[in-house]
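Engineer: No sequence on hand, only this structure:
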């Protein structure tokens, strides 16, 4: 048996825009995610959107000026009527996304849509969105951007090359306080559809879809002061038919974080992940909890193929904002090469089903097979 290739190169963890001319991009939404991550990553990579809209036209104008976007529309309906735009980048709350996509699929000039996660308010709504885009012949990609975190992507490469052997156990341990969105209060959601969906999708990216999930949740005391919710701190175990187990502890409380100890507490904030296989192990950190500081994620791995030395590749790029070019690059590549998008909407339905299964599991205090959601 040939030994697996242990060396990683930039091509194994970086994603770049495809070569050649791109379809014109229009952006719907001008909030924090669009302004501080999408557009920053696009401009770094050399992609310049042509137009932007927001339900707050003043905000859209400010973001357009900051990112040198030439055309500003006062609502998404006006933007969708611009027949120069072939790709639409949507960054709106999940309870609005369906209506935007329903309008977008009516426009024959639109070839691709990059939608936010969660794709819908639930699995059934996500199915509706996927079917709308398929019927219209529009390539739909979902912005599951943790797949493009550099340590996550590099780990996938190790798994594909069988450097670690057969996966046995994988874990993600998160002790971090996310930047919550204001619309979450009206929806009553906190972690499962917003933060945990990244980890669930990452497990799927690494290993495929599990058979069942067991989830346990409780409210986050800090956020509970502002609005009622159930899915604050989320703990869950994924069971795969081949025996693999994966688990994540999504602790968005992470401690009191009061002013008196806030500075000292920062050393206890972070995300660590680990994959153990029959022929090696990999461990890493995710750098985003230190944002706005640019802290790259890390990866260390050890294999029986080279048992005397840890491999420790490093890079300067960070998830927030650099990796946000990944989903758009994949969408543009699929459109310009007439190929399948790796972040396609139909694949994302399996992530949405897993999230809904986690909610059901937590509500009924039992393990839930994903097929209970999809059938």
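Structural biologist: Perfect, I can see it now. The shown structure was predicted, so the numbers you read here are calculated from the model rather than taken from an experiment. Numbers count the residues shown, from 1 in each chain.
Engineer: CA only for contacts and neighbour counts going forward, please
Structural biologist: Fine.
Engineer: hang on, residue 354 in a strand?
Structural biologist: No - under DSSP: H, G, I helix; E, B strand; the rest coil, residue 354 sits outside any strand and is assigned helix.
Engineer: burial count for it?
Structural biologist: Neighbour count for residue 354, taken as other Cα atoms under 10 Å: 29.
Engineer: A further structure is provided below for comparison with the first:
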């Protein structure tokens, strides 16, 4: 039988419009049944545009709808914790945008609330669902480059005007490049290396009230040193990831993106070759894993624990930049 899952959108967001609604509807038996916006007119227009039956102006109203089985939270970052905890208390499964919360106490509270309620919790770290990153992980874990030694992530982009808003103007809402992009880098490296970051050093720059550029180094518990360059204000750098080991290197170009694009190359003593990829929609891939988890058939692509640990790395980067000191990554 087809598994039924009714989604409530907590936030009439751009990411839901551009990616998540389609990814949800691509899953057999899934439908988007309600959307929450604090602006009634905007919510109604959003619902009409996307064929969503119901719009709500309160989280309580959305959660009271028996047609809502799961929520996707894509509001500003400071709202995630209260909304996720309320959803868990109402017995709804939770898919929350990154960062899971603004601080570790709130992130842990979300995990604990979902555990108590027996609902699935996932963090929307979409990059680990990319065919490129899954191939890189397989190469690294399979020993293709020997012992991993170093990594480099370059994720400096020009943030489109329609996505700026609170991300560049509202520190109180969790704006800034570190909680928006560096947290993704940390999660991607955790996934590829199967290792945890243990300390950070960093410097940031800012043209406004939040940091819009950062260079950081994370040390992982397997000894890997990872260099990160993230920005909102760089138009032509391209993105990529490199993993360098004792017997070879993996070079991924244009892969730190929502789109299923880019190329992965393996270099070793035998020369250089392009790794075949089978690209797929990152969000649909994550939603498929979420559906399986709801059915008790595995774990989501990125769990609540993943959300906590990747947030801890991003917070350590922020603290290291603030103090100028090497900063331990503490996820407890």
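Structural biologist: Sure thing, it's come through. Values in this document were obtained by computation on a predicted structure and should not be read as measured data.
Engineer: which element is the equivalent of residue 174 of structure 1 over in structure 2 on?
Structural biologist: Correspondence of residue 174 of structure 1 to structure 2, assessed by TM-score structural alignment: residue 155. Using DSSP states H and E, residue 155 of structure 2 maps to strand 148-156.
Engineer: Same question for residue 230 of structure 2.
Structural biologist: Assigned by DSSP H and E, residue 230 of structure 2 falls in strand 225-231.
Engineer: residues touching the aligned partner of residue 269 of structure 1 in structure 2, list them.
Structural biologist: Alignment of residue 269 of structure 1 against structure 2 is given by TM-score structural alignment, with residue 237 as its counterpart. Counting by Cα atoms under 8 Å, 6 or more residues apart in numbering, residue 237 of structure 2 touches 156, 157.
Engineer: how close does residue 237 of structure 2 get to residue 196 of structure 2?
Structural biologist: Distance of residue 237 of structure 2 to residue 196 of structure 2, computed by Cα to Cα, to the nearest Å: 27 Å.
Engineer: so what's the spatially closest residue to residue 210 of structure 2 that is not a sequence neighbour up against?
Structural biologist: Nearest residue to residue 210 of structure 2 in three dimensions, chain neighbours excluded: residue 176, at 5.0 Å (Cα to Cα, 6 or more residues apart in numbering). By Cα under 8 Å, 6+ apart, the residues touching residue 176 of structure 2 are 167, 168, 210, 211, 212.
Engineer: Kindly report the same for residue 334 of structure 1.
Structural biologist: Taking Cα under 8 Å, 6+ apart as the test, what residue 334 of structure 1 contacts is 139, 340, 341.
Engineer: Secondary structure element for the aligned residue in structure 2 for it, which one?
Structural biologist: The equivalent of residue 334 of structure 1 in structure 2 is residue 293 (alignment by TM-score structural alignment). For residue 293 of structure 2, the element it lies in under DSSP H and E is helix 282-294.
Engineer: For residue 101 of structure 1, which non-adjacent residue is closest in space?
Structural biologist: residue 129 (7.1 Å).
Engineer: So what's the residue count around the one you found?
Structural biologist: The burial count for residue 129 of structure 1: 23, using other Cα under 10 Å.
Engineer: Counterpart of it over in structure 2?
Structural biologist: That one, residue 129 of structure 1, aligns with residue 110 by TM-score structural alignment.
Engineer: check contacts around that match.
Structural biologist: 81, 84, 85, 304.
Engineer: Give me the neighbour count for residue 28 of structure 1.
Structural biologist: 25.
Engineer: Show me what it aligns to in structure 2.
Structural biologist: Aligned partner of residue 28 of structure 1 by TM-score structural alignment: residue 10.
Engineer: what's stretch 354-364 of structure 1 aligned against in structure 2?
Structural biologist: Going by TM-score structural alignment, stretch 354-364 of structure 1 sits over residues 313-323 in structure 2.
Engineer: what does that stretch rub up against?
Structural biologist: 103, 178-179, 182-183, 186, 197, 199-204, 216, 326-331.
Engineer: And residue 100 of structure 2, what's its match in structure 1?
Structural biologist: With TM-score structural alignment as the criterion, residue 100 of structure 2 matches residue 119.
Engineer: which residue ranges form the helices in structure 2?
Structural biologist: 14-15, 21-25, 40-50, 59-63, 80-89, 104-117, 131-141, 166-169, 177, 183-193, 282-294, 304-323 (DSSP state H).
Engineer: Let me have the ones you listed in a markdown table, extended by distance to residue 276 of structure 2.
Structural biologist: Output for those, formatted as a markdown table (distance: least, Cα to Cα, whole Å):
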| stretch | distance to residue 276 of structure 2 |
| --- | --- |
| helix 14-15 | 29 |
| helix 21-25 | 24 |
| helix 40-50 | 36 |
| helix 59-63 | 44 |
| helix 80-89 | 38 |
| helix 104-117 | 37 |
| helix 131-141 | 9 |
| helix 166-169 | 36 |
| helix 177 | 32 |
| helix 183-193 | 17 |
| helix 282-294 | 17 |
| helix 304-323 | 28 |
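Engineer: Any idea which of those gets closest to residue 266 of structure 2?
Structural biologist: helix 131-141 (8.7 Å; Cα to Cα).
Engineer: so the closest one matches what in structure 1?
Structural biologist: The aligned range for helix 131-141 of structure 2 is 150-160, by TM-score structural alignment.
Engineer: Quick check: that stretch compared with structure 2, mean distance?
Structural biologist: Taken over the aligned residues, the distance from stretch 150-160 of structure 1 to structure 2 averages 1.9 Å (mean Cα distance after the TM-score superposition for structure 1).
Engineer: Give me the distance from that stretch to the chain's centre.
Structural biologist: 15 Å (Cα atoms, centre = their mean, to the nearest Å).
Engineer: Same check on stretch 103-119 of structure 2?
Structural biologist: Per Cα atoms, centre = their mean, the centroid offset for stretch 103-119 of structure 2 relative to its chain is 17 Å.
Engineer: Between the contacts of residue 110 of structure 2, identify the one with the most neighbours.
Structural biologist: The most neighbours of any of those, using other Cα under 10 Å, belong to residue 84, which has 30 neighbours.
Engineer: what's the matching residue for that residue over in structure 1?
Structural biologist: Match for residue 84 of structure 2 (TM-score structural alignment): residue 101.
Engineer: got a list of what residue 139 of structure 1 touches?
Structural biologist: With Cα under 8 Å, 6+ apart, residue 139 of structure 1 has these contacts: 111, 112, 113, 133, 331, 334, 335, 341, 344.
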